[in-house]
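1. Would you be able to build a 3D model of this:
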Amino acid sequence: MDKYLVAEQKFDLQQNFRRALKCQEQLNVAKEAVKEARGSRVWIVALIVILFAMGSDFFLGASAALFAHYFYRIIRAWYSVSRAEESLEENERWFSSKGLKLEGRVLYFREDSLLERPLDPFDDELYR
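-> I've put the predicted structure just below:
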């Protein structure tokens, strides 16, 4: 027995599918930003500068600024990841309310536990 989607929901389904793909792309970019921020060697420079800070307020301030810059980048990237995860989760809940599930970049009916029949939300034959 073939299952179909409601034709009145075609526009919303396609828009939310595009939005979900965009959210997944944003999540990947944000995760790369976290890796890059954590991989930054600014904190090493800050430690070296703090050695010179023993006798100078300037070097103490420079060291604090470098540490602040390092942690700011990490926190900003982490915040981007959490925002992207929340929007992706919101899209998954929307699809779930329509009897669908999103696995990666592919859409399935919720009852398709083996993920054998992927859906193309842009295929007009899928709507009745």
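
2. hey, let's count contacts and neighbours off CA atoms from now on
-> Fine.

3. Select the longest helix from the protein.
-> Longest helix in the chain, counting residues (DSSP state H): helix 57-97.

4. Which positions in the helix or strand following that helix come out as buried?
-> Next helix or strand after helix 57-97 toward the C-terminus (DSSP states H and E): strand 100-103. Residues 100-102 are the ones in strand 100-103 that count as buried (16 or more other Cα atoms under 10 Å).

5. which helices and strands sit right next to strand 100-103?
-> helix 57-97, strand 106-109 (3 or more Cα pairs under 8 Å, 6 or more residues apart in numbering; DSSP states H and E).

6. at 10 Å instead, please
-> helix 10-39, helix 57-97, strand 106-109 (3 or more Cα pairs under 10 Å, 6 or more residues apart in numbering; DSSP states H and E).

7. how about this one, so we can line them up?
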Amino acid sequence: MKKVLGELDEEAVIKDIKEKLDYKELREDIKEFREKFAKLIEAAGIEKLVIYVDELDRCSPNTILDTLEAMRLFLFNGKVAFVIGADERHVSYAIKNKFKDIEGINMDIGKEYQEKIIQYPILNTKYE
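-> Presented below is the predicted three-dimensional model:
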């Protein structure tokens, strides 16, 4: 049986607090990872690290999003760049499946998301 504090569900409040604490730990883990990675790049004497990701569009929508999110962990460091080979329509589809349209806001979430991550898109219209 749930205890209710006024209009608040105590179990829901506790769950929400735990999720926020877990998120705080995640942010701290990400910060620590970034610091250690920066030190590793520095110690290795790497001036620029270029990572090629080809055929991203052949992955499942969830894997596409997981890969993009993982790449974001490295983008903070000015010494890391990614070159992505993918059909932007498939990537956009994956993004739209994860982040549904927001009612009342007219935007293409797939396009907006990609524009935040991809600085220099090079379109190959030869095969369209």
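
8. Quick TM-score on the pair, please.
-> Superposed pair, TM-score by TM-score structural alignment, normalised by the length of the first structure: 0.32. Supporting alignment: 55 aligned residues with a Cα RMSD of 3.6 Å.

9. returning to that earlier point: highest average neighbour count across the helices and strands packed on strand 100-103 of the first structure?
-> Most buried of these by mean neighbour count (mean count of other Cα atoms under 10 Å) is strand 106-109; its value is a mean of 19.

10. How far away from the center of its chain is it?
-> Per Cα atoms, centre = their mean, to the nearest Å, the displacement of strand 106-109 of the first structure from the mean C-alpha position of its chain is 19 Å.

11. same question, stretch 67-74 of the first structure
-> The answer for stretch 67-74 of the first structure is 20 Å, by Cα atoms, centre = their mean.

12. For that stretch, give me every contacting residue.
-> Applying Cα atoms under 10 Å, 6 or more residues apart in numbering, the external contacts of stretch 67-74 of the first structure come out as 33-47, 61-66, 75, 77-80.

13. okay, the angle between the longest helix of the first structure and helix 10-39?
-> 150 degrees (axes from the mean of the first three to the mean of the last three Cα atoms, to 10 degrees).

14. quick one: helix 57-97 of the first structure to chain centroid distance?
-> 11 Å.

15. residue contacts, Phe52 of the first structure?
-> 58-60, 63.

16. possible to save these as TSV with distance to Phe11 of the first structure?
-> Formatted as TSV, the contacts of Phe52 of the first structure follow (distance: Cα to Cα, whole Å):
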residue	distance to Phe11 of the first structure
Phe58	59
Phe59	59
Leu60	58
Ser63	53
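
17. Looking at these, which is nearest Lys10 of the first structure?
-> Nearest to Lys10 of the first structure among those, counting by Cα to Cα, is Ser63 at 55.7 Å.

18. For the closest one, which non-adjacent residue is closest in space?
-> In space, and not counting its chain neighbours, Ser63 of the first structure is closest to Ala46: 4.6 Å by Cα to Cα, 6 or more residues apart in numbering.

19. same check, this time on Ala77 of the first structure
-> Nearest non-adjacent residue to Ala77 of the first structure (Cα to Cα, 6+ apart): Val34, at 5.1 Å.

20. again, but for Val81 of the first structure
-> Ala30 (5.1 Å).

21. Repeat that for Phe109 of the first structure.
-> Closest to Phe109 of the first structure by Cα to Cα, 6+ apart is Leu100, at 4.4 Å.

22. all helices for the second structure, in order.
-> 10-44, 61-75, 88-98, 109-117.

23. re earlier: any chance of the helices and strands packed on strand 100-103 of the first structure in JSON lines, plus distance to Leu51 of the first structure?
-> As requested, these are exported to JSON lines (distance: least, Cα to Cα, whole Å):
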{"stretch": "helix 10-39", "distance to Leu51 of the first structure": "22"}
{"stretch": "helix 57-97", "distance to Leu51 of the first structure": "8"}
{"stretch": "strand 106-109", "distance to Leu51 of the first structure": "53"}
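
24. Thanks again, I'm all set now.
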